[in-house]
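Student: Prediction below, plus the sequence it came from.
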Amino acid sequence: MYVDIEGPAGGGQAGRLELLHEEAAGTPRGAPPLLFVHGAFLGAWCWRVHYLPYFAERGYDAYAVSLRGHGGSGGRDEVATASLSDYADDLAEAVAAFDEPPVLIGHSMGGAVVDLALRRGVAASAAVFLATVPPTGLAPVGTQLMLTRPRLLWELGVLQGLGPGWVDIDEAQRLLFAQGLSPEALLEYTGRMQPESQLALAEMGMPRWPQWRGVEVPVAVIGAEADLLIPPWLVRTTAWLYGVRPRWIPHAGHAAMLEPQWQRGAEVVAEALGELILQR
């Protein structure tokens, strides 16, 4: 499924955004649809592995969008210069295809994109920020990794500069996952990763003060307890800025939706959704 986007495109269907969908199973529960937004280096495919079927089985129409230049979307040739603002435009285009405002669920960079889209007035029923880039930016955690885990930071640079085929998969395992994946799954996931927009990466390093004010929809902030990229202290900061208590996925790393025990994260998201929908 695709929705039209404006601007240059290359890769995927030209000028179009990939929108994956798992239809709600059983009797409709009257809940709004869910729209998952991936993080840097990924695509909508990361949600299809586990989360889209999981939430569809629980009565939600579950969707995932690939931002321009990612997954099966157009714009691959232009992704190096895409900004967070461009990605927010993509999300607005995807939301416009819905008959009712969806719940926006953003992971990592996708959380920053959701935040920006909401401040522009994109319609949503609620928002879930999952291991998301905080409004304070990533410069502090970059410094922390440089001092404590420089090899992991190096591998991120390898992924960005040379592509997934050059990444040390053992280091990728440590960076993204708290639980041991099978070699087959690890190769599959790292092989589907891709370089990210250099501009968007630079923007994520900078704080967005005081732009954290102004999100009017109900919000949940969820962190992964063993996340090296968005550690718990950053999650607590983000939750404080949104005025909510943080929720935690136990024993999970940054890519919680792909962990062997991915159900732990899905259950935390499901619990948050139940409470957010009641607040509408």
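Tutor: Good, I have the coordinates. Everything numeric here is computed off the predicted structure, so don't read it as measured data.
Student: switch to C-alpha atoms for all contacts and neighbour counts from now on
Tutor: Will do.
Student: Could you tell me how far stretch 86-102 lies from the centre of the chain?
Tutor: Averaging C-alpha positions (CA atoms, centre = their mean, to the nearest Å) puts stretch 86-102 15 Å from its chain's average.
Student: typo on my end, it should be stretch 137-145
Tutor: That offset, for stretch 137-145, works out to 18 Å (CA atoms, centre = their mean).
Student: go on, stretch 254-266?
Tutor: Using CA atoms, centre = their mean, the offset of stretch 254-266 from its chain centre is 13 Å.
Student: what residues does it touch?
Tutor: With contact meaning CA atoms under 8 Å, 6 or more residues apart in numbering, stretch 254-266 is reached by 46-47, 49-51, 54, 131, 175-181, 224, 226-230, 249-250, 252-253.
Student: From these, list the buried ones, please.
Tutor: Listed as buried from these are 46-47, 50-51, 54, 131, 175-179, 224, 226-230, 249-250, 252-253; burial here means 16 or more other CA atoms under 10 Å.
Student: rewinding a little: the contacts of stretch 254-266 in strands, which ones?
Tutor: Ala224, Ile249 (DSSP state E).
Student: Quick one: mark the members of the contacts of stretch 254-266 that sit in helices.
Tutor: Of the contacts of stretch 254-266, the ones assigned to helices by DSSP state H are Cys46, Trp47, Tyr51, Tyr54, Leu175, Leu176.
Student: for those, which one is nearest Thr190?
Tutor: The closest of these to Thr190 turns out to be Leu176 (CA to CA; 10.0 Å).
Student: Use this one as the comparison:
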Amino acid sequence: MSMRMGICVSSLLKVSCYSHKKKSVPYNLKEGQSRIFHEVPSGLNMEVIVQKSRNVVEDEKHYNPPLVFVHGSYHAAWCWAQNWLPFFSQSGYHCYALSLLGQGESDEPNDTVAGTLQTHARDVADFIHRNIQSPPVLIGHSFGGLIVQYYISSLGNDKLKENLYQELRGAVLVCSVPPSGNGGLVWRYLLSKPVAAFKVTYSLAAKGFQSSISLCKETFFSDTMEDHVVKRYQELMKESSRMPLFDLRKLNASLPVPSVPNSSLKVLVLGANNDFIVDAEGLKETAEFYGVSPVCVEAVAHDMMLDTSWEKGAEVILSWLKSLHN
């Protein structure tokens, strides 16, 4: 019996048999990458793409922290594995990219949505608690950034039955949904850019990006990205998001994310100048929430880690990571 099947059988005692469907558009791992499956508290299995560095610094005072990546809606671990995992592993960092439940190669819960802000954050926390030996840097994109924010708000919370939330070395919020959610973004678009508001609503809420190359490019990427590359990512996005990440009504009702007064955690708030989804006001809100100045990368779109100039954001993060030693 394989390890994968063994996990499935043992999990039957805790949950009804879950659905695991491989994508019909598979993501082929790059050299040095491996795919593992981590069993989360619900008994389901979460895909993790791992790329470890051959030259990581292990010194206790100046060690390079492990990097744990959390994707947003319509994405999965592969979105980090394409460019940023090779980049950061070559720069001396062990990298772990997670696929949240119902996304990528992860198992699907027996529900209409993949989870809540709380359950997704708990799954991330459980992975870190059981697999990462030293405090990592948590990196979240878009709605994944909101999950990271909830993780931060849970640090040291004695009210939680099981405080799985381990100490972090830092956090990076990439084109993140702000702490209050996406409601403010939508209303600003409706009032100031009604055409853009219709496009972004049709593209994301109605999944219009799945059937239109031009709309997919406008939503996630720069104009300079070639259509055949957009099509490849479009297919992966469609296959990766078999069920919604959240129930947005319930999510917005649970927001804003709790504040963390007097927190010493270092946070980098990183935005993209050509972001079609998160506007400058949303970026500013997130930065003010953590008491930092936002960094906005020029000539890059929402999917900063996949865009034509993906190295721009990666270089900013690398410089920030090196500053953690100071």
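Tutor: Arrived safely, thanks for sending. Only a predicted model underlies this, so the values are computations on that prediction, with no experimental measurement involved.
Student: Now do stretch 158-178 of the first structure: distance from first to last residue.
Tutor: 21 Å (CA to CA, to the nearest Å).
Student: Once you drop chain neighbours, what's closest to Val141 of the first structure?
Tutor: Among residues not flanking Val141 of the first structure along the chain, Leu229 sits closest, at 6.9 Å (CA to CA, 6 or more residues apart in numbering).
Student: An error on my part: the question was meant for His21 of the first structure.
Tutor: Tyr63 (4.4 Å).
Student: corresponding residue for that neighbour in the second structure?
Tutor: Using TM-score structural alignment, the partner of Tyr63 of the first structure in the second structure is Tyr96.
Student: if we can go back for a sec, what's near enough to touch the residue nearest to Val141 of the first structure?
Tutor: Going by CA under 8 Å, 6+ apart, Leu229 of the first structure touches Val141, Leu175, Leu176, His254.
Student: where along the stretch 201-326 of the second structure do the strands fall?
Tutor: Assigned by DSSP state E, counting those that start in this stretch, the stretch 201-326 of the second structure shows strands spanning 267-272, 295-297.
Student: Can you tell me which of these is most buried?
Tutor: Burial of these is given as mean neighbour count (mean count of other CA atoms under 10 Å); strand 267-272 ranks first at a mean of 24.
Student: residues in the first structure matched by it, start to end?
Tutor: Using TM-score structural alignment, strand 267-272 of the second structure pairs with 219-224 in the first structure.
Student: Look up the average distance of the matching stretch to its aligned counterpart in the second structure.
Tutor: When the second structure is overlaid, stretch 219-224 of the first structure sits 0.7 Å from its aligned residues on average, using mean CA distance after the TM-score superposition for the first structure.
Student: circling back to that earlier point, how about the match of Tyr63 of the first structure, secondary structure?
Tutor: strand (DSSP: H, G, I helix; E, B strand; the rest coil).
Student: That one reaches Ser53, doesn't it?
Tutor: No. Contact criterion CA atoms under 8 Å: Tyr96 of the second structure and Ser53 do not qualify, at 11.1 Å.
Student: Neighbour count: those two, which is higher?
Tutor: Between Tyr96 of the second structure and Ser53, counted using other CA atoms under 10 Å, Tyr96 has the larger neighbour count: 27 against 20.
Student: OK, contacts around the more buried one?
Tutor: By CA under 8 Å, 6+ apart, the residues touching Tyr96 of the second structure are Val48, Ile49, Val50, Gln51, Pro66, Leu67, Val68, Phe69.
Student: So the third one versus Phe209 of the second structure, what's the distance?
Tutor: Val50 of the second structure sits 29 Å away from Phe209 of the second structure when distances are taken as CA to CA.
Student: Same check on the fourth one?
Tutor: Counting by CA to CA, the separation of Gln51 of the second structure from Phe209 of the second structure is 30 Å.
Student: what's the distance between stretch 266-280 of the first structure and the middle of its chain?
Tutor: 17 Å.
Student: for stretch 204-217 of the second structure, same thing?
Tutor: 20 Å.
Student: likewise stretch 125-138 of the second structure?
Tutor: On CA atoms, centre = their mean, the centre of stretch 125-138 of the second structure falls 15 Å from that of its chain.
Student: Between its first and last residues, how far does it reach?
Tutor: The separation between the terminal residues of stretch 125-138 of the second structure, taken as CA to CA, is 10 Å.
Student: Same check on stretch 126-142 of the first structure?
Tutor: 30 Å.
Student: That stretch maps to which residues in the second structure?
Tutor: Stretch 126-142 of the first structure covers residues 170-186 of the second structure once aligned (TM-score structural alignment).
Student: for the matching stretch, which positions count as buried?
Tutor: So stretch 170-186 of the second structure, judged by 16+ other CA under 10 Å, has buried residues 170-182, 185-186.
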